[in-house]
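Enquirer: Need the 3D shape of this:
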Amino acid sequence: MPHDHHHHHHPEVDLAGDRRVAAAVGVNILLTVVQIVAGLFSGSLALIADAVHNLSDALSLVIAFAARRIARRPADADMTFGYGRAEVVAALINYVTLIVIALWLAVEGVGRFLNPVEVEGWTVVIVAGVALVVDLVTAALILRLSHDSMNIRAAFLHNVADAMGSVAVVVGGTLILLYGWWIVDPIITLLISGYILWHSWQGIGPVIRVLMLGSPDSPRIDEVAHTLCSADGVADVHALHLWRVQEHRVALQAHVVIEDTAGMDVVRADLKALLEDRFGITHSSLELEGPGAACHDRALIGSG
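Expert: Predicted coordinates for the structure are as follows:
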């Protein structure tokens, strides 16, 4: 069974997905405006924190929308691998932006501890309740798209985080109403900030790995090397490079020492078919070498 799945663009599916992303952007921007106005009116920093996070989600969806369209462009002389990595770059921008926002919220939350401000609890509870509904609607709109794109998946997880933040703000507003605990507001702000940082740290790693041409988690490079070395007519494999061109496309480059140069073309075709059938690798560059013409540097990885 191939370890990698190939995702082809279907115009009708792409158009429907674009409409879902556009709808998600619209409701998040509207919610952000309402939350910021309500936060300023009520004096709730936690509500403004939730609004800023919602705004970041709306902006991330705008970037995702643009990246989806760019990614569909065919390969050309400038981008010979195509434009699929536009979504990976967009995901990196989104995560870095989230980290900056989370740090800003943390600073503001600490400031509120030092200079407490009275908060209007009813406004906080009502607006955060509306925000929770909008977050869930947004998550539902992009749930299906999130399965195939790390960029959309990041936006989806952000909305889930927003929903959790809204629940926390509702709880905080309720405690303010019942007990007058104003200190709850900056505490919740710091919790939201901490959660955004944790979530961003978890998400940015795989994005950087793709951009750094890191090998995929599956297939593993030792598994691929063993499969190539075990193939008929192959004596050795070295200068092996395995990386993700984009999220769902793995590429391979290797020097292969063959036992008999007379069957070179057959061996190459068989190896390419093996890589596609076993691992789903459709882009492979194999340099075949005879036993007497092999490279002096025979390191498996890091040469060639």
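
Enquirer: only C-alpha atoms for contact and neighbour calcs from this point on.
Expert: Noted.

Enquirer: Quick one: the strands in the stretch 201-304 of the chain, in order.
Expert: 234-246, 249-258, 283-289 (DSSP state E, counting those that start in this stretch).

Enquirer: so can I have JSON lines of those strands showing mean neighbour count?
Expert: Shown next, in JSON lines, are these (neighbours: other CA atoms under 10 Å):
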{"stretch": "strand 234-246", "mean neighbour count": "21"}
{"stretch": "strand 249-258", "mean neighbour count": "22"}
{"stretch": "strand 283-289", "mean neighbour count": "17"}
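
Enquirer: of all these, which lies closest to Asn159?
Expert: Judged by CA to CA, the one of these that comes nearest to Asn159 is strand 234-246, at 23.9 Å.

Enquirer: gap between the closest one and the chain center?
Expert: Distance, stretch centre to chain centre, for strand 234-246: 25 Å (CA atoms, centre = their mean, to the nearest Å).

Enquirer: please give me the structure for this one as well, since I'd like to look at both together:
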Amino acid sequence: MHSSSDPADRQQRYREVRKVTLVGSAVDFVLGVAKIVIGWFANSQALIADGIHSLSDLLTGFIVLYAAKHSHKSADEVHPYGYGRIETLATVSLGILLTGVAIGISYEAIKRLNDPAVAMDFTLLALLIALLSVISKEWIYRYTMSAAQRLRSDLLMASAWHSRSDAFSSIVVLIGISGVMLGYPYLDAVAAVAVAAMIAKIGFGLVRSSTLELIDVALDPEKVSTIRQHIHAVHGVRSIHTLRTRKSAGSAFVDVHIQVDSRLSVSEGHQIGDSVRRRLLQHVEEVTDVTVHIDPENDETGSSCNDLPSREEVIAELKQRWPQLPVASVEAMTLHYLSGAIDVELDLPIEILRSTDEAKYLVQELKQAISALPYINAIQVRFKV
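Expert: Model prediction:
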């Protein structure tokens, strides 16, 4: 029993990711060009470098758009679980990119710290554009992060942090300006190293979390506990075992075995499993795919019925030991494979009986035949009109 997310929902999610990314990319382009132009006129190497950093966010936007477009494709025969892992791979790439940005900022900062002659000529215009950059990039960060949390997208979250890293680099420029004005030019380098460490930590965290997702790490214990509670709340579920969860691009997949009454019909067992599936999809926001396996007993440590004969073999032995077995009763035979043995329910047509004594004789004869089969635990005979 299997379920997956609605294609319409995936398309809506892609449209929201695209909107957020395009808005951020437009701001990045305007800021990047403005910083480079004003930095060139103001003779500010730091502002020019900051402008190049802003333009590098356009690459981030391209990665996000590409991953979002392809990761939201519907599942097919080649990728039965969908393309969500493309988004996960893109998140790893952005985490590595953030770490690279941090290393670059640290390198330039240490170089300036070791070479006091590398000075920056700031103007009021350079100060204003740096301040505007901080405000704009912080706004992009909050706008993108809000969408990332709403859509449960690690990819957008990585993009948001990349935007904030640009805001951090602009703060470094502002600190450098203040340091130059106050006669402490080394403050620029010290602040840059501190900011770079923060960016590297964020990048490493994104790489780590997305890598864990690629190797199918389970959801958080709290979320798994919530899933268990919802499954137990479904009437007819006796117990749960072999509950497995995994994350894929903001969605969660659940695979669970539930134990039901061993005497239920196949259709009723299926109905209980379908109720479990619907409840998880409705009440656990992350869950978009559920597979439910119905068990008549707990087989978590292995099935106790692996060595038992098939239905055809059981019928063949019964016919051999009880030649009078009516052909019509074969189709009405129900077998219950439980606890390493078989319980048999046999419905016989009442037309084969001529008297009560004959009924007793048939049942006794059948029980004698059954007793010779060691794998039969019990038998129930019913005569039906």
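
Enquirer: overall similarity of the pair, as a TM-score.
Expert: Overlay of the two chains. TM-score (TM-score structural alignment, normalised by the length of the first structure): 0.77; 290 aligned residues with a CA RMSD of 3.5 Å.

Enquirer: TSV please, covering the strands of the stretch 201-304 of the first structure and showing distance to Asn151 of the first structure.
Expert: As requested, these are exported to TSV (distance: least, CA to CA, whole Å):
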stretch	distance to Asn151 of the first structure
strand 234-246	11
strand 249-258	15
strand 283-289	23
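
Enquirer: Next, count neighbours for the aligned partner of Thr211 of the second structure in the first structure.
Expert: Alignment note: Thr211 of the second structure maps to Ile208 in the first structure; criterion TM-score structural alignment. Per other CA atoms under 10 Å, the neighbour tally for Ile208 of the first structure reads 15.

Enquirer: picking up where we left off before, quick one, which of the strands of the stretch 201-304 of the first structure gets closest to Gly173 of the first structure.
Expert: With CA to CA as the measure, strand 234-246 is the member of these nearest Gly173 of the first structure (43.7 Å).

Enquirer: The closest one relative to strand 249-258, how many degrees between them?
Expert: Counting by axes from the mean of the first three to the mean of the last three CA atoms, to 10 degrees, strand 234-246 of the first structure lies at 170 degrees to strand 249-258.

Enquirer: Excluding residues flanking it in the chain, which one is nearest Val33 of the second structure?
Expert: Gly51 (6.6 Å; CA to CA, 6 or more residues apart in numbering).

Enquirer: ok, back up a step: disregarding flanking residues, what is the spatial nearest neighbour of the match of Thr211 of the second structure?
Expert: In space, Ile208 of the first structure is closest to Leu92, 7.3 Å off (CA to CA, 6+ apart).

Enquirer: Go ahead and confirm Val173 of the second structure touches Leu132.
Expert: No. Using CA atoms under 8 Å as the test, Val173 of the second structure is too far from Leu132 to be in contact (11.8 Å).

Enquirer: Tell me which of those two has more neighbours.
Expert: Val173 (29 against 15).

Enquirer: which residues touch that one?
Expert: Ala46, Leu47, Asp50, Ala130, Asp188 (CA atoms under 8 Å, 6 or more residues apart in numbering).

Enquirer: Against which helices or strands is the helix or strand hosting the first one packed?
Expert: By that I understand Ala46 of the second structure. Assigned by DSSP states H and E, Ala46 of the second structure belongs to helix 45-71. Where contact means 3 or more CA pairs under 8 Å, 6 or more residues apart in numbering; DSSP states H and E, helix 45-71 of the second structure is packed against helix 7-42, helix 84-114, helix 154-182.

Enquirer: How many neighbouring residues does the residue nearest to Ile208 of the first structure have?
Expert: Neighbour tally, Leu92 of the first structure, other CA under 10 Å: 23.

Enquirer: which residue ends up closest to the midpoint of the second structure in space?
Expert: Lys247 (1.9 Å; CA atoms, centre = their mean).

Enquirer: Report the mean deviation for the helix holding Ala46 of the second structure after fitting onto the first structure.
Expert: For helix 45-71 of the second structure, the mean deviation from the first structure after alignment is 2.8 Å (mean CA distance after the TM-score superposition for the first structure).

Enquirer: Val256 of the second structure touches Ile240, doesn't it?
Expert: Yes. Counting by CA under 8 Å, Val256 of the second structure does reach Ile240; the two are 7.3 Å apart.

Enquirer: From Gly180 of the first structure, how far out is Glu118 of the first structure?
Expert: Distance of Glu118 of the first structure to Gly180 of the first structure, given as CA to CA, to the nearest Å: 9 Å.

Enquirer: how many neighbours does Arg278 of the second structure have?
Expert: By other CA under 10 Å, neighbour count at Arg278 of the second structure equals 13.

Enquirer: again with the one 4 residues further on
Expert: The burial metric for Gln282 of the second structure, expressed as a neighbour count using other CA under 10 Å, is 11.

Enquirer: With adjacent residues omitted, what lies nearest to the alignment partner in the first structure of Arg244 of the second structure?
Expert: For Arg244 of the second structure, the aligned position in the first structure is His241, judged by TM-score structural alignment. Closest residue to His241 of the first structure in three dimensions, ignoring its sequence neighbours and counting by CA to CA, 6+ apart: Gln253, at 5.1 Å.

Enquirer: And Lys367 of the second structure, by the same measure?
Expert: For Lys367 of the second structure, ignoring the flanking residues on the chain, the nearest one in space by CA to CA, 6+ apart is Ile379 at 7.6 Å.

Enquirer: Wait, the one you found touches His336, no?
Expert: No. Applying CA under 8 Å, one finds Ile379 of the second structure not in contact with His336, separated by 10.1 Å.

Enquirer: Would you check the span in the second structure matched by stretch 96-103 of the first structure?
Expert: By TM-score structural alignment, stretch 96-103 of the first structure lines up with residues 96-103 in the second structure.

Enquirer: Run the chain-centre distance for that stretch.
Expert: For stretch 96-103 of the second structure, the distance to the chain centre is 26 Å (CA atoms, centre = their mean).

Enquirer: Which single one of the contacts of Val173 of the second structure is nearest to Ala200 of the second structure?
Expert: Ala200 of the second structure lies nearest to Asp50 out of the contacts of Val173 of the second structure, by CA to CA, at 17.3 Å.
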